[in-house]
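Novice: how would this look folded up:
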Amino acid sequence: MVSLVIVSHSEKIAKGIKELALQMAPDVKIEIAGGTGDGRIGTDCLNIMNAINNAYSDDGVLILFDLGSALMNSEMALDFMENIDKSKVKIAKCAIVEGAIAGAVEASIGKTIDEILEALESYRINK
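Specialist: As a prediction, this is how the structure comes out:
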């Protein structure tokens, strides 16, 4: 089953999004990387790497993010990772709350990572 990683500048927001998504799809593995390592607002490449490692599955990992620098740090985290098949980790450029809920539901019914990304097109940012 495809897993999700929620990357947010706020740990509280990341936890809340995870909580909402798990209400709809309780069997989906969802990891969060919210805030910085010392509890401030921001994103942390190491936290994102750890979340990806914890969520990793041969079915794939879908990363959702809240703001531009979260995207940049997610891309950087992927660049630094050597112990995973990076082709199985994809970043969804969509609204984070709606995308996480829809993505979790799609994953829970066995959709592939590419099918999930296609389903999330309607939530895409920068159309």
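Novice: Going by C-alpha atoms from here, please, whenever you check contacts or count neighbours.
Specialist: Fine.
Novice: and the gap between the residue nearest to residue 120 when sequence neighbours are not counted and residue 107?
Specialist: With sequence-adjacent residues excluded and distances taken as CA to CA, 6 or more residues apart in numbering, residue 120 is closest to residue 99, at 6.1 Å. For residue 99, the distance to residue 107 (CA to CA, to the nearest Å) stands at 12 Å.
Novice: and for comparison, fold this next one:
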Amino acid sequence: MIGIVLVSHLEEIASGIKKLLQEFNKTVAITFAKTNGAIGTTFEAVQAAIDENPAEEILVFYDLGSSKINAQLVIDLGSTKQICILDTALLESAFLATNLIGFDQDFKTIIAALRAEELKSKTNL
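Specialist: You can find the predicted model right below:
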């Protein structure tokens, strides 16, 4: 199973994106880092979101730099899950991933599609 973890500096953003994505695919496992009303992210919140997600293959989408750093720390400290952090637009990429998961695409195929979007965003000025 492939899951999605959303990491945002504002819990309401992640919660809203989750709600939108589940309108298109109710079966995908989506969790997000909870901030308890504060602005920012923490390693503990990101780790909890990854651990709470029942999937063993996780796509992480984030909003700002420290969100990525905290997700990378989860990988560096030895998560047992396969985790891919995507440097792509948070909403659009999570939406694409949600749909690809719905079409039963495998983890590597989804990552390749998302990385193509990453490249496109860097080269289409």
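Novice: Fetch the TM-score of the aligned pair.
Specialist: Put the two chains on top of each other and the TM-score (TM-score structural alignment, normalised by the length of structure 2) is 0.87; 121 aligned residues with a CA RMSD of 1.7 Å.
Novice: ok so, going back, what helix or strand is the aligned partner of the residue nearest to residue 120 of structure 1 in structure 2 on?
Specialist: Residue 99 of structure 1 is assigned residue 93 in structure 2 as its aligned equivalent, the criterion being TM-score structural alignment. Taking DSSP states H and E as the criterion, residue 93 of structure 2 maps to helix 90-102.
Novice: got it, and residue 121 of structure 2?
Specialist: Counting by DSSP H and E, the element that carries residue 121 of structure 2 is helix 107-123.
Novice: how many neighbours does the counterpart of residue 118 of structure 1 in structure 2 have?
Specialist: Using TM-score structural alignment, the equivalent of residue 118 of structure 1 in structure 2 is residue 112. Neighbouring residues of residue 112 of structure 2 were enumerated by other CA atoms under 10 Å; the total is 11.
Novice: Check the one 5 residues further on too.
Specialist: Here the number of neighbours of residue 117 of structure 2 (other CA under 10 Å) works out to 19.
Novice: Same check on residue 33 of structure 1?
Specialist: By the other CA under 10 Å criterion, the neighbourhood of residue 33 of structure 1 contains 29 residues.
Novice: I'd like the distance between the counterpart of it in structure 2 and residue 120 of structure 2.
Specialist: Matched to structure 2 by TM-score structural alignment, residue 33 of structure 1 sits across from residue 33. For residue 33 of structure 2, the distance to residue 120 of structure 2 equals 28 Å [CA to CA].
Novice: got a list of what residue 107 of structure 1 touches?
Specialist: Contacts were defined as CA atoms under 8 Å, 6 or more residues apart in numbering; by that measure residue 107 of structure 1 touches 1-3, 28, 113, 116.
Novice: wait, what's in contact with the residue lying farthest from the centre of structure 1?
Specialist: Residue distances from the centre of structure 1 (CA atoms, centre = their mean) peak at residue 38, which lies 20.8 Å from the mean C-alpha position. For residue 38 of structure 1, no contacting residues are found, by CA under 8 Å, 6+ apart.
Novice: got it, and residue 39 of structure 1?
Specialist: With contacts defined as CA under 8 Å, 6+ apart, residue 39 of structure 1 is in contact with residue 11.
Novice: again with the one 10 residues further on
Specialist: Contacts for residue 49 of structure 1 (CA under 8 Å, 6+ apart) come out as 74, 77-78, 81.
Novice: Am I right that residue 11 of structure 2 is in contact with residue 34?
Specialist: Yes - between residue 11 of structure 2 and residue 34 there is a contact under CA atoms under 8 Å: 5.7 Å.
Novice: Fine by me, we can end here.
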